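Student: Predicted model follows, preceded by the sequence.
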Amino acid sequence: MIPACLSDDWSFCPEREDLSAEFTRLLTAAQEGGATIAECLMIARHLKQADEPSWHREWKKLAHANRQRAEAAFAEGHMATAQRNWLRAMNYYSAAAMPLDLADERRWVAVLAMQECARRFLSARRPAGEVVTIPWADDGHALQGYFLPAPSANGRAPTVICIGEPGHRKEEFLFKLAPHARERGFSMLALDLLGEQRDDYVEALLQRRDLESSIASAMDYLETRSDVDFDRVAIVADGWGSSFVARAVLQEPRIAAAVCDGGLWDLHERSFFASRFAMSDLSIVPVPHSPLMASSAECPVLITLGEDGWLKADRARRIVQKSQPSNSDIALKVFTAAETGAAQAHADNPSLANEYIFDWLESQLGASARRI
């Protein structure tokens, strides 16, 4: 039986796109261990439609239950069960925080609980992960990351930096991307731009004109680690609008491979303004920085998008094809509705997209000697 707050197509609260999108994210997270479908449907039955207080209350309650199970399993030495429950608790705390105002104290309490679950997960993992602080800005603001060593602790391993948009927190990467990295023998640095700041700090981040410099800081940090093969460091910009990562790729010759939007959105904006104002010379249309596809990248770049996303696939193909004479190292993969993964940022099936992405990275970086 479909819960009352779900429509026939399994969308949650059609009048609230934000809650529907978050519910979809939670269901797809079940594929990677960030939720269970049964728990999500149970909560849907308890929720009042489009009611933010009940949304926050029910997901927080479920997060707490998973956290308690994790602690009990850890106390009895059942590390696998403890890790699984901490990952789910972490994700449910994130869901509880989602609809609240950025400055709401309840949101910060949920974020702190989510981060504590992430730290507990890292400590129980083998090899154990680390919480790392990376200096970035002159004003003292630092990046915060989770470093997850490759399954083989011997020697230097290829490493993938995973980062989202300003305001996106890194904890989701622990279940969404870390298993793909681990299975291919990669270490992973999960990173966000918020550092130790509250979510409302995103307003200050969006005013910065040097977001791409954060990637250089991350590379500086990785260069100091004796367990990182610095000739094989790649970056994955999770979420599609990742032009600040594309700009970093232009400026950072130490990156061996990149998965991002390739500056596609910047080029799309330039073309839109040109057509809107009947400009024949695209170069005079202002964009924040030079798009990656208009320049020569130092490393191979993969762009993935869904055909049902914000930018139409045919338009993306034309932009990429036009760039090919100047840069042949840019590849485009479009996921169709027939195969799923076709939604914006592959929200309907991120597992399928991430398998493709990490297979591509494995081809670019090579696999380590030992995998689990």
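Tutor: Arrived safely.
Student: okay, CA-based contacts and neighbour counts for the rest of this
Tutor: Fine.
Student: Check the gap between the residue nearest the centre of the chain and residue 136 for me.
Tutor: The centre of the chain sits closest to residue 238, judged by C-alpha atoms, centre = their mean, with a distance of 3.5 Å. Distance of residue 238 to residue 136, given as C-alpha to C-alpha, to the nearest Å: 20 Å.
Student: same deal with residue 247?
Tutor: In terms of C-alpha to C-alpha, residue 247 sits 17 Å off from residue 136.
Student: Looking at these two, which has the bigger crowd around it?
Tutor: Each of residue 247 and residue 136 has its neighbours counted (other C-alpha atoms under 10 Å); residue 247 has more, 24 against 20.
Student: second one coming, line it up with the first:
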Amino acid sequence: MTTFFSARPHRALSKGFYRSADFDYEVRGLLGAVAYGAAEAGEVLATVDDVADGDHDHWFRAWHDLGSRVRAAADEEAAAGRTVSASMAYLRSSTYFSVAVNSVSGLQSDEQLLPTFRLQHSAWERFVDTTDRPIDRVQIPYEADHMPGWFLRSGVHPGPAPTLVMVNGSDGATSGLWTNGAAGAVARGYNVLLFDGPGQQSMLFERGIGFRPDWEAVISPVVDFLLQREDVDAGRLALYGISQGGFWVARALAHEHRFAAAIADPGVVDVAASWNANIPSPLMTLFRSGKKDAFDRDMALGMRFSPTTARTWTFRARPYGTDSYFDTLTEVHRYRLTSEEAARITTPLLVTDPEGEQFWPGQSVRLADEAGGPTEVATFTAAEGANLHCQPLARQLTDTRMFAWLDSTLS
């Protein structure tokens, strides 16, 4: 007897895990983090198996509970002296808590934000304590204060080593940078500097310090700090920015020229484009006409019919330090790189350009075209499993291409 099988394709990559774009993207990012030990595929799939699409309360509880369970297991391993297992579990716990932190945007109250962030941050710090990677906690002078950072020493070079400065996105966790380049850099003999800048993680949640568009005011103190270290090769400094960090990197490079190479993952020249695309055109007409009262009134009316959207707006607006809808959108529009500024970028630049970029489509090529120095575009496709913003399911492939270019450029 001949058995005939259905010719229907699986479509797991294209159809995704949830209809909710946010839920689906989080799952993709978590599965991508498995490659560097920052998540476990079984833990991720078992967690989402019981969470319905759009159930924000259950989504938050599920990741909070998973982070707590893995943290408890990590503590047990650490107490028994099994530091390798403990370190791996602390890293996973931090990753899961980071999902819970971001999911507070879908809750009716943000009272869980700070305590959940502190759980995430604590798990990361315990990873730093228990990993066999040499990591120094550092304080980077910034204005009248400092920015917290973590300097990952390569442990390979006997003398000064090439050093990668990593800039996070608008809502990324420090543990996320481990997956998105830091682990790959250290394995290849690079020092890595991770830090919380204005509007990011501890700077925002614990100090109330918000974003700023002029990121050169952040990056130049970072360079000054690194050049004081004997284990940093001043001639082989590289800068990397992920997600909205792609804008901050580009903006900084227009003014700070001490880097030998830089990577924007992806290229971002107009942050507001991702906001504008989600606002109805009649409202955008009011905004562009400067009709603040009418814009705020109509936005408030619309938000009453979509409480989830209202909560997401509040969460996303927090780092910009504004009150009204109009003022927030006005502030976001300051995060734009002009053609004249882009032309002042002389640092060799690699720009990733994933197929299906959801937030800033076309901006990677635009940055590459307008930059004044040598620029290369790294294209990623769905056929490679490397589509969507920041290639969430293809971080090893991203590292392969990124470090091939970086090694060649710094040599």
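Tutor: Arrived safely. Every value quoted in this text rests on a predicted model; they were computed, and no experiment measured them.
Student: Can you calculate the TM-score here?
Tutor: Comparison of the two superposed chains (TM-score structural alignment, normalised by the length of the first structure) gives a TM-score of 0.80, and 339 aligned residues with a C-alpha RMSD of 3.2 Å.
Student: Which residue in the second structure aligns with residue 91 of the first structure?
Tutor: Aligning on TM-score structural alignment places residue 91 of the first structure opposite residue 95 in the second structure.
Student: you'd agree that match is up against residue 37?
Tutor: No - Residue 95 of the second structure lies out of contact with residue 37 (C-alpha atoms under 8 Å); the separation is 10.0 Å.
Student: Neighbour count: these two, which is higher?
Tutor: Set residue 95 of the second structure next to residue 37 and count neighbours by other C-alpha under 10 Å: residue 95 wins out with 28 against 17.
Student: what about the closest residue to residue 329 of the first structure other than its chain neighbours, distance to residue 131 of the first structure?
Tutor: What sits nearest to residue 329 of the first structure in space, not counting adjacent residues and going by C-alpha to C-alpha, 6 or more residues apart in numbering, is residue 300, at 4.7 Å. Residue 300 of the first structure is 29 Å from residue 131 of the first structure, where distance means C-alpha to C-alpha.
Student: who's more crowded, the two?
Tutor: Between residue 300 of the first structure and residue 131, counted using other C-alpha under 10 Å, residue 300 has the larger neighbour count: 19 against 15.
Student: Please give me every residue in contact with the more buried one.
Tutor: 256-258, 329-331 (C-alpha atoms under 8 Å, 6 or more residues apart in numbering).
Student: again, only using 6 Å
Tutor: 257, 329-330 (C-alpha atoms under 6 Å, 6 or more residues apart in numbering).
Student: How about residue 57 of the first structure?
Tutor: Residue 57 of the first structure sits next to no residue when contact means C-alpha under 6 Å, 6+ apart.
Student: which one in the second structure is aligned with it?
Tutor: Aligned against the second structure by TM-score structural alignment, residue 57 of the first structure finds its counterpart in residue 61.
Student: how many other residues sit next to the closest residue to residue 83 of the second structure other than its chain neighbours?
Tutor: Once flanking residues are discounted, residue 83 of the second structure sits nearest to residue 130: 5.7 Å by C-alpha to C-alpha, 6+ apart. Residue 130 of the second structure has 20 neighbours, counted by other C-alpha under 10 Å.
Student: would residue 266 of the first structure count as being in a strand?
Tutor: No - the assignment for residue 266 of the first structure, made by DSSP: H, G, I helix; E, B strand; the rest coil, is helix rather than a strand.
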